[in-house]
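Engineer: Give me the fold of what follows.
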Amino acid sequence: MTLAESDRERVVGELGRDPTRAEAALFENLWSEHCAYRSSLPLLSAFDSESEEVVIGPGDDAAVVEVGEDVYATFGVESHNHPSYVDPFDGAATGVGGIVRDTLSMGAYPVALADCLYFGDFEREHSRYLLEGVVEGISHYGNAIGVPTVAGSTSFHEGYEGNPLVNVACVGLLSPDRLVTAEAQRPGNRLLLVGNSTGRDGLGGASFASEDLAEDAETEDRPAVQVGDPYAEKRLIEANEELVDAGLVVSARDLGAAGLGGASCELVAKGHLGCRLTLDDVHQREPGMNETEILLAESQERMVYEVAPGNVEAVAEVAEKYDLGCSDIGEVTADGRYVCEFDGDVVVDAPAEFLADGAPLNDLPMTEPETPATDYDLPALADAFEAVVASPNAASKRWVYRQYDHEVGARTAVRPGEDGALLALHELADAGVDTADAPGIALAAGANPNWTACEPYAGAYATAVENATNLAAVGATPVAAVDCLNGGNPEKADVYGGFGAMVEGLADGCRDLSVPVVGGNVSLYNDSNAGPIPPTPTLAVLGTTDSLDAPGTAFAGGGTLLLVGGHDEGLGGSELLAEFGGTDAFPDLPGDAGAVVDALAAVAGDDHTTAVHDVSDGGLAVALAEGLTESAGAAVAVPSLDALFSEAPGRAVVETTDPEGVKAAFDGVADVVELGESDASGTLTLDVGEETVAYDHADVAAFRETIAAAMD
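Structural biologist: All right, here's what the predicted structure looks like:
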């Protein structure tokens, strides 16, 4: 990839001369789709990003929201898609490292990760190879740095065969007095580069992420993939904590896309300032690096700090304590220019804001997606149930999350495998706040590519509802969301049309839920020889709860089973149609999603509620199957196969000893249907129309081990 001719003309017009080699490379990377959002930025105004809890919204390294008295949470999400195809282990591992450093740059300590992974058809050996490498990379890095992975999703769809997606979210915690931003504050302050030494790995990563994957990407693009060192990251986490505690950091930005050039330029541009850097002073691990390599290498585990001149020595001492490199590389200036010297020559001299924010936006044509026709044939009940429950998308993901350390930090109260994760807020107790009710935060994340492949708008809207429902199922109320918007080549009108519909649907869904979207990431050009990926709106939602005592998804036995939200027979986007073929429009969206979520969260916290499980992948059939245990079963009646397998959003199965109380809670909000009773049989009996099937716990458990059986 080289600087486009139209961009070159714009740069020449601004500079009054041809750009130097280093300047051309900087513009190419900072004006890439990955950094400048040239095709997506015109669409992102659809999102609401403000609320009483939002402290810092979009535009910084991570968002900041208030989650308790004098407790802030940072929240961000990032993609590492192309690198994870070329090198699944290092690509996924460095994705974790990058989003954690976004957390550090705000002054926070990282406390939780969520990973959302998307691969091609599970039956393909290559998909399983990518799955194994990506999960190993995430677990290796996350476990080593001591940040628990507590939530996420894993999906399979043929559209990801040539271009998997790895989206990772991170939550951090801090007190208000520790808040740092990625905005330079004062001319005369020094810029320090702290962390690992700079090498040639990851060169051109931003531009690499802004073009379609080629057939030979696994070999030809390997140099564009960064190589991580989680033990250096752990030392950087602790050093950052000490620097912030001591008040030595004025502003900060992590080195990710476009390396030092991206981080330093964006830092000063955001503050409407400039800087003058001496690239020779950057600590390097490879001899003979030129100015372009030093500026654009995406070597990991590095941060740039703005530091008062009198504190440079103190920062260097902390860096040395944690065996990290530290270079005083330049000064913040008042003239607004981004200037770099190398080997005695000025190699970059451009307006910082023009370099960071001057990329022209694309005005691309869109083709509106069509609504699928209703055309399918239903299989027999037993065939349908066994195929859907055993499908990789609906089967147990335990093989994935058991490789992650989800308890490090002693916060995790509800672990992976439930609808949402819950984490304790020890900070409230430390601050002397009464924590008798054990308040905490909740996290859920994911997207269903079948939904948005069916209808991008409705599927994305449903993604918002489903993630909020996951939080409500554990008694939490959503307060903020971040999104990772993944799409194919936006220069194709049908692909861009699907992407635009997805953005609109997600924005409308979050708005109707009163959940501000406080940050995110856009990843386009996810195309390969296999074609474009489905529009994929990964959403991570952060919530708060007054109690960590949440109902699980497993039945207790001896209660009434209710379907909150009622039956729906729309099969569009369902796992049933993915398994057996056919098409259908996406099911109806809930009339008042926010009211449904609020009511469900209240019901989940009721003493009479013994289990709650949202209805999503695989529909009601899978929700019931996942409630089965060796000592708890159920006898359930459902009017039709369509109703059993519909994945209409905003619904949940509730096991309760007070069915009338649940019905009263949803009166005027949503329909509530009695499904049957739970018992101590360990058997699930389904009466559907004129068909009846019964499966004991061992049968269902065996169906659900599809992934583990193939990967172990």
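Engineer: okay, CA-based contacts and neighbour counts for the rest of this
Structural biologist: Fine.
Engineer: how far does stretch 622-635 sit from the chain's center?
Structural biologist: The offset between the C-alpha centroid of stretch 622-635 and the centroid of the whole chain comes to 30 Å, using CA atoms, centre = their mean, to the nearest Å.
Engineer: and that stretch, which residues are buried?
Structural biologist: By 16 or more other CA atoms under 10 Å, the buried positions in stretch 622-635 come out as V622, A623, L624, A625, E626, G627, L628, T629, A632, G633, A634, A635.
Engineer: can you put those residues in JSON lines and add secondary structure and distance to Y118?
Structural biologist: Formatted as JSON lines, the entries for those read as follows, by DSSP: H, G, I helix; E, B strand; the rest coil; distance: CA to CA, whole Å:
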{"residue": "V622", "secondary structure": "helix", "distance to Y118": "20"}
{"residue": "A623", "secondary structure": "helix", "distance to Y118": "21"}
{"residue": "L624", "secondary structure": "helix", "distance to Y118": "25"}
{"residue": "A625", "secondary structure": "helix", "distance to Y118": "23"}
{"residue": "E626", "secondary structure": "helix", "distance to Y118": "22"}
{"residue": "G627", "secondary structure": "helix", "distance to Y118": "25"}
{"residue": "L628", "secondary structure": "coil", "distance to Y118": "27"}
{"residue": "T629", "secondary structure": "strand", "distance to Y118": "29"}
{"residue": "A632", "secondary structure": "strand", "distance to Y118": "33"}
{"residue": "G633", "secondary structure": "strand", "distance to Y118": "32"}
{"residue": "A634", "secondary structure": "strand", "distance to Y118": "33"}
{"residue": "A635", "secondary structure": "strand", "distance to Y118": "34"}
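Engineer: One more, so I can put them side by side:
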Amino acid sequence: MRPVTDAPAPAESTSVLDTVERAAGDPDRSQPWADLGLKEDEYARIREILGRRPTSSELAMYSVMWSEHCSYKSSKVHLRQFSEIPQETRAGKMLAGIGENAGVIDIGQGYAVTFKVESHNHPSYVEPHQGAATGIGGIVRDILAMGARPVAVMDPLRFGPLDAEDTSRVLPGIVEGVGHYGNCLGLPNIGGEAVFDATYLGNPLVNALCVGVLRHEDLHLAKASGAGNQVILYGARTGGDGIGGVSVLASETFDADGPAKRPSVQVGDPFMEKLLIECTLELFAAGVVAGIQDLGGAGLSCATSELASAGDGGMHVELDKVLLRDSTLAPEEILMSESQERMMAVVEPDDVAAFLAICAKWDVEAVVIGEVTDTGRLEIDWHGERVVDVPPRTVAHDGPVYERPYARPDWQDGLQADAAEALPRPSGGDELRATVLRLVASPNLCDKSWITDQYDRYVRGNTVLAQPSDSGMVRVDDESNLGVAVSTDCNGRFAKLDPYLGAQLALAESYRNVATGGAVPLAVSDCLNFGSPEDPAVMWQFAEACRGLKDACLELGVPVTGGNVSLYNQTGETAILPTPVVAVLGVVEDVTRRTPTGFEAAGEELVLLGTTREELSGSEWAHVVHGHLGGRPPALDLAGERRLAALLADLVGVASSAHDLSDAGLAQALAESAFHRGIGATVSLAEVHEDPFVALFAESTGRVLVSVSADALNELLARAASHDVPAAVIGRTGGEDLVVEGQFTLPVAEARAAWTATLPAVLG
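Structural biologist: Below you'll find the predicted structure:
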């Protein structure tokens, strides 16, 4: 298929085109600004900026670009503190950070890695398959736009109760959408989460992460510079899907009966995206791209205004040259459409022919729709008539900024006073055994193979670790075996109990999970999912989480490279648990020497790193057994986490396995480690805690279960001492049972059967 450069036929319309000239001549014309999600003062500000009323096309652009999803108008004042974190990392520097499509980190040997996590929550409730699929597609294009080849994806998910009727609707569709799109692209899904809680009923969270690899010299940025350079739109044609989609839908609260607004959800075509990826990478290699931007939320409105604003400040576009799937679309609809699999490139005139030829090779349609100017204006014409004439920065970057009121809610003190440590707990061996079985089979802790088996985790051949390992790991370089590890984590219950500490705990767990495999944590991306910003209690949670994350990043020495904010996640008056998902990326010098998660052999010593305290509030035990949420989350020693991560890097080649302790504590870590190869273990709890129940189920932080050969035990203990990390020998691997001395014996096969049965029993 040859690139198309001819204009499509004009759309038939009985309405009079709303031009800039007409807008200046009829200032009192009524406009549907409220229906487009704008506030009265926002509309007034647009008129002030332009010195007239906006045209309908301009109104469409401002409405989507000033939406909560695109403008971060309620969160900007809190996100700015992330710039206080030094951008230098211990292994190199950040090559691109906040404000770009995705953060880019130097990992050595001339390689860089880009990664980012974003949300597609509300569209995935309205249409689970396409909402989740296009969430994957959008984050992949963000990574591609940085000049990187996407190499892996991850999917942190949150659902309502597993047995809820609506969960049976949204969960299969979301998983199918994630798997279908990622599998068709040939990208391994190397990890994520699936968490169930009543607050997510009617408002599931679909967060999507992508990792990409590039050489330093291949970095590309989103800017339109060089007057006379051509603006080319390429990829799929523009249709009516997604008009007002994520940009408007993600800025609204759901009512009790469903979404308050139901614009068309985007429809994805992963095969088109695969062609777009390969085509774009060849365009980069040919050196014919001067600037690039993907089209995601807000579509052409975003791409044109952001490219112009980040460049020389001017662009002229002939909108009628955009290739359409639906010739009846009006200019406003074309500007708002969020049709997928589209990219916009800035190309020097002498390179246009080569650019179009490469697109033709890949059967990707491409059309020149405009050029870069030095006017400082974004000017858009429709069949020769001017429909947009705006300062691009006012659309893309200078939207409203709200300092929304926030206050610690009155109920917070009572919530924290209701400690789970006072709840009835099992006291004998039989009760402890039954509790282990109940927890391993609980929805949040059970085997997630029903989900992950729908994903190809090993396509491309560079996956080193994948779910259920603590982190996902991929090889970057075939010769040196340089690689990266990534983990995503968040315990929303902890964040509800203390949002400042909850965000830090999410970071610490993700940081620790990356370290258990032997990686050195380098950088953070976040996806901050919260309820309505119009609720002062929710805004307090958000502000505290941002402050906590910033302080923890400073302590751990990892920068925030970028991320996403998703607000209005609530149904009626019920907000979701505050869910600040934190992704941590680490570098691995040699992936062949990584540390596995589960037991590798019998006859090895078991060592528990860290200290166990009576910390049960917000725990999985309190949640599953008592349906309880209250108290204070576990204490956090960030300096200790940093020492632990350094020790784990030092134990590569010494330790045979390492598994983080988090949900359900030591009991779950022992079970999951045993499930890896069916190898049992015998442990004594005397060195862990005086109370066997606390020893098994406390969720104290900074702990890792390590197995080590008898010959290497003293070496491991010596290295732990040198890093000032507590270490206790608690048992040995072997046999077919999990034996807790003086308490109970539990066959690994019995525990595994309970662990694997839960999701299939409900989902089929």
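Engineer: For the buried residues of stretch 622-635 of structure 1, which two are the farthest from each other?
Structural biologist: Comparing every pair within the buried residues of stretch 622-635 of structure 1 by CA to CA identifies V622 and A632 as the most remote, at 15.6 Å.
Engineer: thinking again about what came up before, kindly indicate which of the buried residues of stretch 622-635 of structure 1 lies nearest P516 of structure 1.
Structural biologist: A623 (28.4 Å).
Engineer: Please enumerate the helices of the stretch 201-350 of structure 1.
Structural biologist: 205-208, 217-220, 230-245, 259-270, 291-296, 312-321 (DSSP state H, counting those that start in this stretch).
Engineer: how about those helices, which one is nearest R17 of structure 1?
Structural biologist: Checked against CA to CA, the stretch from the helices of the stretch 201-350 of structure 1 lying closest is helix 291-296, at 18.7 Å.
Engineer: with structure 2 superposed, average distance for the closest one?
Structural biologist: For helix 291-296 of structure 1, the mean deviation from structure 2 after alignment is 0.6 Å (mean CA distance after the TM-score superposition for structure 1).
Engineer: what's in contact with that helix?
Structural biologist: Judged by CA atoms under 8 Å, 6 or more residues apart in numbering, the contacts made with helix 291-296 of structure 1 from elsewhere in the structure are 21-22, 25-26, 198-200, 203-204, 258-262, 279, 282, 342, 347.
Engineer: so who does D70 of structure 1 touch?
Structural biologist: When contacts are counted by CA under 8 Å, 6+ apart, D70 of structure 1 touches S175, P176, L428.
Engineer: Counterpart of it over in structure 2?
Structural biologist: With the correspondence set by TM-score structural alignment, D70 of structure 1 lines up against G110 in structure 2.
Engineer: circling back to that earlier point, selecting buried members of the contacts of helix 291-296 of structure 1 in ChimeraX, what would you type?
Structural biologist: What follows is the ChimeraX syntax selecting those of the contacts of helix 291-296 of structure 1 that are buried according to 16+ other CA under 10 Å:
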select :22,25,26,198,199,200,203,204,258,259,260,261,262,279,282,342,347
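Engineer: So which of the contacts of helix 291-296 of structure 1 are in strands?
Structural biologist: Counting by DSSP state E, the members of the contacts of helix 291-296 of structure 1 that fall within strands are F342, V347.
Engineer: What does E68 of structure 2 correspond to in structure 1?
Structural biologist: Here E68 of structure 2 is matched to E33 in structure 1, going by TM-score structural alignment.
Engineer: Report the separation between the closest residue to that match other than its chain neighbours and R190 of structure 1.
Structural biologist: Leaving aside its sequence neighbours, E33 of structure 1 sits nearest to S210 (CA to CA, 6 or more residues apart in numbering; 5.3 Å). Counting by CA to CA, to the nearest Å, the gap between S210 of structure 1 and R190 of structure 1 amounts to 32 Å.
Engineer: Neighbour count for the two, which is higher?
Structural biologist: Per other CA atoms under 10 Å, whichever of S210 of structure 1 and R190 has more neighbours is R190, with 25 against 22.
Engineer: Translate the more buried one into the numbering of structure 2.
Structural biologist: Residue pairing (TM-score structural alignment): R190 of structure 1 is matched to Q230 of structure 2.
Engineer: before we move on, back to that, winner for burial among the helices of the stretch 201-350 of structure 1?
Structural biologist: Comparing the helices of the stretch 201-350 of structure 1 by mean neighbour count (mean count of other CA atoms under 10 Å), helix 259-270 ranks first with a mean of 27.
Engineer: Please work out which residues of structure 2 line up with it.
Structural biologist: The alignment of helix 259-270 of structure 1 onto structure 2 (TM-score structural alignment) covers residues 299-310.
Engineer: Centre of the chain to the matching stretch, how far?
Structural biologist: From the chain centre to the centre of stretch 299-310 of structure 2 is a distance of 23 Å (CA atoms, centre = their mean).
Engineer: mean shift between that stretch and structure 1?
Structural biologist: Once fitted to structure 1, stretch 299-310 of structure 2 is off its aligned match by 0.8 Å on average (mean CA distance after the TM-score superposition for structure 1).
Engineer: List the contacts of that stretch.
Structural biologist: The set of residues that contact stretch 299-310 of structure 2 without belonging to it, under CA under 8 Å, 6+ apart, is 61, 64-65, 222-225, 291-296, 314-315, 334-339, 344, 372, 378, 392-393, 395-397.
Engineer: same thing with stretch 27-46 of structure 1?
Structural biologist: With CA under 8 Å, 6+ apart as the test, stretch 27-46 of structure 1 has contacts from 2-4, 204, 206-207, 209-210, 257-258, 262, 355-364, 490, 500, 503-504, 507, 522-524.
Engineer: Give me the spatial nearest neighbour of whatever residue of structure 1 lines up with K274 of structure 2, chain neighbours excluded.
Structural biologist: Matched to structure 1 by TM-score structural alignment, K274 of structure 2 sits across from K234. Residue nearest to K234 of structure 1 in three dimensions, not counting chain neighbours: I145, with 4.8 Å by CA to CA, 6+ apart.
Engineer: Give me the neighbour count for the residue mapped onto the one you found from structure 2.
Structural biologist: Here I145 of structure 1 is matched to L185 in structure 2, going by TM-score structural alignment. If you count neighbours by other CA under 10 Å, L185 of structure 2 ends up with 23.
Engineer: check contacts around L185 of structure 2.
Structural biologist: L185 of structure 2 makes contacts with P270, F271, E273, K274, as judged by CA under 8 Å, 6+ apart.
Engineer: circling back: was I right about the match of K274 of structure 2 contacting Y141?
Structural biologist: No - judged on CA atoms under 8 Å, K234 of structure 1 makes no contact with Y141 at a distance of 9.6 Å.
Engineer: so how far is C326 of structure 1 from A382 of structure 1?
Structural biologist: Separation of A382 of structure 1 from C326 of structure 1 (CA to CA) stands at 64 Å.
Engineer: That's all I had, so thanks and see you.
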